[in-house]
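**Q** here is the input, now give the coordinates:
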Amino acid sequence: MEATTDIEKKYKKWIIVLSIAIPLVVAVLFGVKIEGAEPLRFLPPIYATINGITAVLLVAAVIAIKNKKVKLHEMLMKTCIGLSVVFLGMYVAYHMTSESTEFGGEGMIRTVYFFILITHIVLSIVIIPLVLITFVKALAKRFDKHKKIAKITFPIWLYVAVTGVIVYLMISPYYA
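**A** As a prediction, the model looks like this:
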């Protein structure tokens, strides 16, 4: 068993706390409605766009590291993390000021929509610790471990980013 670095030890508690707290806080805030607040109906296309940009930057980051452009890879990944934080803030703000939109499609498209939505939600929870662990492995300069977990993190994060856009496109005709 390899020794854990000081950096990994330092961030381990934060990874655990954030991996539990973020989904719980989002779930609680999702149920909170700010009375009298103007609905922030302009946010869904913005945060869907943020998801799309994140997907593109994730792919660009993988291409950068494969071409040994380490600083570019690092900058792109930090940008993806920042965009994810901005997305989360907008998502929560929207749902605290607006009623949830129901999907109006029927038949097979409804099944497809809910499959994509449910897998998107579940994997958006799973991705939190994976991103944090992957990032901390890089901070600790444990690039062998970073690369190993990044091979798991990348496709899941990419799926969450892309399906965020797909969910928005599928439900956007039903916004009030």
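**Q** please count neighbours and contacts with C-alpha atoms only from this point.
**A** Fine.
**Q** counting neighbours, which bits of stretch 143-158 end up buried?
**A** Using 16 or more other CA atoms under 10 Å as the test for burial, stretch 143-158 gives 146, 149-150, 153-154, 156-158.
**Q** what comes into contact with it?
**A** Here stretch 143-158 makes contact (CA atoms under 8 Å, 6 or more residues apart in numbering) with 55, 58, 123-124, 127, 130-131, 133-135, 137-138.
**Q** recalculate using a threshold of 10 Å.
**A** The contact list for stretch 143-158 (CA atoms under 10 Å, 6 or more residues apart in numbering) reads 51-52, 54-59, 61-62, 80, 120, 123-124, 126-140, 159-164.
**Q** one more, please, to line up against the first structure:
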Amino acid sequence: MEALQPVQEQKANRVINILALVIPVAVAILLGIPQKVDLGDWTTYLPHINGLINSLTAVLLLLGLYFIRQKNIIAHKRVMLAAFTLGSLFLVSYVLYHLTNKSTPYGGEGWVRPVYYFLLVSHIVLSVVVVWFVLRAVYFALSGQIAKHKKTVKYAFPIWLYVSITGVIVYLMIKPYYIH
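**A** Model (predicted):
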């Protein structure tokens, strides 16, 4: 792939930076809306779908690591783009759920309660951080900037994997408290 011109690179960085800021801010604003939209009971199943999406994303991330270590670049690219697609679907599903349903309070007690909240808070904070890294990693890969891709992935991969796995754990811990 031919080298990008500095102007193209600047535009891409600007878009990535804006998206990495706008996405979490938009999600926070949508979560704070007290009046929920009624789209029907089907939205109560979205947390379960999100748990599945996070599980599949974690598997795809691990497969991506496996394939790149095997130097199977085509398979690596396919599973990583699939993971990125699932992440995008998760975001849409997550926003839809919280736009239509009140947040479910955690009902666990004892030592498990602080564990749950530690996992939840670290998951949320890192899910905000990882957006910028993932967007850059995907951009660098698709634009053929493999050296920059590798540098970015050193941070993006472990954070994204942690966010995916803790998303599943948090889901499993709060699942008994969902009402539908």
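**Q** TM between them?
**A** The TM-score (TM-score structural alignment, normalised by the length of structure 1) is 0.93; 173 aligned residues with a CA RMSD of 1.4 Å.
**Q** for G107 of structure 2, grab the count of nearby residues.
**A** By other CA atoms under 10 Å, the residues close to G107 of structure 2 number 10.
**Q** my guess is it contacts M173. True?
**A** Yes: using CA atoms under 10 Å, G107 of structure 2 makes contact with M173 at a distance of 9.3 Å.
**Q** which neighbours do these two share?
**A** Here G107 of structure 2 and M173 share the contacting residues R113, scored by CA under 10 Å, 6+ apart.
**Q** counterpart of K102 of structure 2 in structure 1?
**A** Using TM-score structural alignment, the partner of K102 of structure 2 in structure 1 is E99.
**Q** so who does that match touch?
**A** With contacts taken as CA under 10 Å, 6+ apart, E99 of structure 1 has the following neighbours: 30-31, 33, 39, 41, 175-176.
**Q** among the residues you listed, who's most crowded?
**A** F30 (19 neighbours).
**Q** ok, and the closest non-adjacent residue to that residue?
**A** The spatially closest residue to F30 of structure 1, leaving aside those adjacent along the chain, is H95, at 5.7 Å (CA to CA, 6 or more residues apart in numbering).
**Q** was I right to think that neighbour contacts I34?
**A** Yes: contact criterion CA under 10 Å: H95 of structure 1 and I34 qualify, at 9.4 Å.
**Q** against structure 2, where does the longest helix along structure 1 fall?
**A** Longest helix in structure 1, counting residues (DSSP state H): helix 108-139. Mapped onto structure 2 using TM-score structural alignment, helix 108-139 of structure 1 spans residues 111-142.
**Q** now that stretch: buried residues?
**A** For stretch 111-142 of structure 2, using 16+ other CA under 10 Å, the buried residues are 116, 119-120, 123, 127-141.
**Q** that'll do, ta.
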